[in-house]
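Undergrad: Provided below for reference: sequence and predicted model.
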Amino acid sequence: MMEVTAQAEVQGESARTQDLSAFIDGILLGNEHALEELYEATVGKVYALAFAILRKTEDAEDIVCMTYAYVWTDASRYDAGRGSVLGWLLMLCRSRALDRLRQRRMNRWVSEPADLDNLVTEDDRPDDILGLMQRHSAVRAALGKLAPTRRHLVSLAFLQGMSHQEIAAATGLALGTVKSHLRRALTQLRRELEVA
């Protein structure tokens, strides 16, 4: 009985994949209804991924719109040989969401000197202020020495406050891989900061 259920699920998944491919075919012909159908069939998963990465409703909604706008204008870039339509949509969404996350982080870094001013009080001595600035620079330098993947995972964990499971879901990496990268990144950061 369980084998029959598993076969039915596989056949159902195959039918859904074929349906989504048919929507791409329609979009290639300029059929707006095909885009609407694709949107209705997939938007829940696309939005969930965007929100898991960005944690802001407005940003997630923007990314979803950008994803489907890209599909409308560049559906010809979909290659069935490389994966499913849903996989392609999620990859497009993830890429755009991570770009938005990097943009947010850069905006935050640009404003860091003002943030540092907020940490300094009238009672602080010049040596205290200098020490704070040096620690800030040392942390930035240590983060800069991490491999891009590890730096990104550290950012998701500590700047975005995401759990290991959330990071795995957002990045498509296995949970064990996320934990391993974070553990090694933190070990490297600790060594770099001890030297500094």
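TA: Structure received. Just so it is clear, the structure is predicted and the values come from calculations on it, not from any experiment.

Undergrad: From here on, just use CA atoms for contacts and neighbour counts.
TA: OK.

Undergrad: Which stretches in the chain count as helices?
TA: 2-28, 32-54, 57-74, 85-110, 112-119, 126-144, 148-154, 164-171, 175-195 (DSSP state H).

Undergrad: ok, and here's another one to check against it:
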Amino acid sequence: MTAPDEARGVGVFPEAGPSCPVERRGEPELARLLAGLLGRVGRGDRAAFTEFYRLTNHRVFGLAVRMLRNRSAAEEITQEVYVQAWSLADQYDQRRSSPMGWLIMLTHRRAVDRIRSERAASDRDVVYGHTQLGRDHDVVAETVTQRAEERAVVRCLDTLTSRQRETIALAYYGGRTYTEVARQLEIPLATVKSRVRDGLKRLAACLTGSESR
């Protein structure tokens, strides 16, 4: 199926605010509405996709901006996420995550891929600068070390379970409180705290192992 205009980036990504349609609904009501829309999107309903996009693009774009700190790059990620959502809507399983949680995970993965790609390019620039331009060795070594530490964090995120990544992404990248995360994922607050605690422990263990190698 050809992606609708919204998925290909036709339109504007406004800043989220009090008037955002998503904020005028309770999370359970919104989750039910979005799940229904996704079901129709999976059957190729473009009108449902337009409504799904209208209700959710503020959060997707907001997360992309916070992660990438670049509006242009965030717009590109948002477009990619909705193209992916259009393609995968028929595979969405609401038993595994809420529609908004699913979108947040797609966004997080896309943004992490972009960060990895940009860091790889940056590392190549550092190596080139060292070999071709004669930059001071200590400065280059310090930069490479910093990049390696950043890559270790990204790599260690992959050791988490999908539920731990989703919960941590909402709490830290999404800027939500534990209570807001619990409401969005429709799970008990204690479960949110447990997932974050266990996920951070696993991250710490992975990072410690990375440092020792």
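TA: Received the coordinates, thanks. What you see is a predicted model; the values in this text were computed from it and never measured.

Undergrad: Quick TM-score on the pair, please.
TA: Here the TM-score for the pair of chains, by TM-score structural alignment, normalised by the length of the first structure, is 0.62; 158 aligned residues with a CA RMSD of 4.1 Å.

Undergrad: mind putting the helices of the first structure in CSV, mean neighbour count included?
TA: Output for the helices of the first structure, formatted as CSV (neighbours: other CA atoms under 10 Å):
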stretch, mean neighbour count
helix 2-28, 14
helix 32-54, 18
helix 57-74, 18
helix 85-110, 17
helix 112-119, 11
helix 126-144, 14
helix 148-154, 18
helix 164-171, 18
helix 175-195, 15
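
Undergrad: Can you tell me how far Leu35 of the first structure is from Arg105 of the first structure?
TA: 33 Å (CA to CA, to the nearest Å).

Undergrad: try Glu3 of the first structure
TA: Applying CA to CA to Glu3 of the first structure and Arg105 of the first structure gives a distance of 48 Å.

Undergrad: what do you get for Glu194 of the first structure?
TA: 25 Å.

Undergrad: go on, Asp128 of the first structure?
TA: In terms of CA to CA, Asp128 of the first structure sits 27 Å off from Arg105 of the first structure.

Undergrad: One more: Arg140 of the first structure?
TA: 13 Å.

Undergrad: got it, and Ile167 of the first structure?
TA: From Ile167 of the first structure to Arg105 of the first structure the distance is 17 Å (CA to CA).

Undergrad: Need the counterpart of Leu38 of the first structure in the second structure.
TA: Superposed on the second structure with TM-score structural alignment, Leu38 of the first structure falls opposite Phe52.

Undergrad: How about Arg105 of the first structure?
TA: Under TM-score structural alignment, Arg105 of the first structure pairs with Arg119 in the second structure.

Undergrad: shouldn't its match be in contact with Arg147?
TA: Yes - counting by CA atoms under 8 Å, Arg119 of the second structure does reach Arg147; the two are 7.2 Å apart.

Undergrad: Can you tell me how far Ser76 of the first structure is from Ile27 of the first structure?
TA: For Ser76 of the first structure relative to Ile27 of the first structure (CA to CA), the value is 9 Å.

Undergrad: Please name the nearest non-neighbouring residue to Ala85 of the second structure.
TA: Here the nearest residue to Ala85 of the second structure in space, its sequence neighbours aside, is Leu103; by CA to CA, 6 or more residues apart in numbering that works out to 7.5 Å.

Undergrad: Counterpart of the one you found over in the first structure?
TA: In the first structure, Leu103 of the second structure lands on Leu89 (TM-score structural alignment).

Undergrad: Check Tyr82 of the second structure too.
TA: Tyr82 of the second structure maps onto Tyr68 in the first structure, by TM-score structural alignment.

Undergrad: so how far is Arg96 of the first structure from its match?
TA: Distance from Tyr68 of the first structure to Arg96 of the first structure, by CA to CA: 11 Å.

Undergrad: May I have the residues that are in contact with Leu35 of the first structure?
TA: Shown in contact with Leu35 of the first structure (CA atoms under 8 Å, 6 or more residues apart in numbering): Phe23, Ile24, Gly26, Ile27, Tyr68, Trp72.

Undergrad: wait, the second one sits on His33?
TA: No - Ile24 of the first structure is beyond contact range of His33, at 10.9 Å (criterion: CA under 8 Å).

Undergrad: Relative to Arg82 of the first structure, how far out is Glu13 of the first structure?
TA: 17 Å.

Undergrad: Next: Leu143 of the first structure.
TA: 34 Å.

Undergrad: Equivalent analysis for Gln103 of the first structure, please.
TA: Relative to Arg82 of the first structure, and taking CA to CA, Gln103 of the first structure is found at 29 Å.

Undergrad: Please apply the same query to Arg191 of the first structure.
TA: When Arg191 of the first structure is compared with Arg82 of the first structure (using CA to CA), they lie 41 Å apart.

Undergrad: now do Val120 of the first structure
TA: Counting by CA to CA, the gap from Val120 of the first structure to Arg82 of the first structure is 53 Å.

Undergrad: Those two: which is more packed in?
TA: Val120 (14 against 9; other CA atoms under 10 Å).

Undergrad: so that one touches Gly131, yeah?
TA: No - counting by CA under 8 Å, Val120 of the first structure sits too far from Gly131 to count as a contact (11.2 Å).
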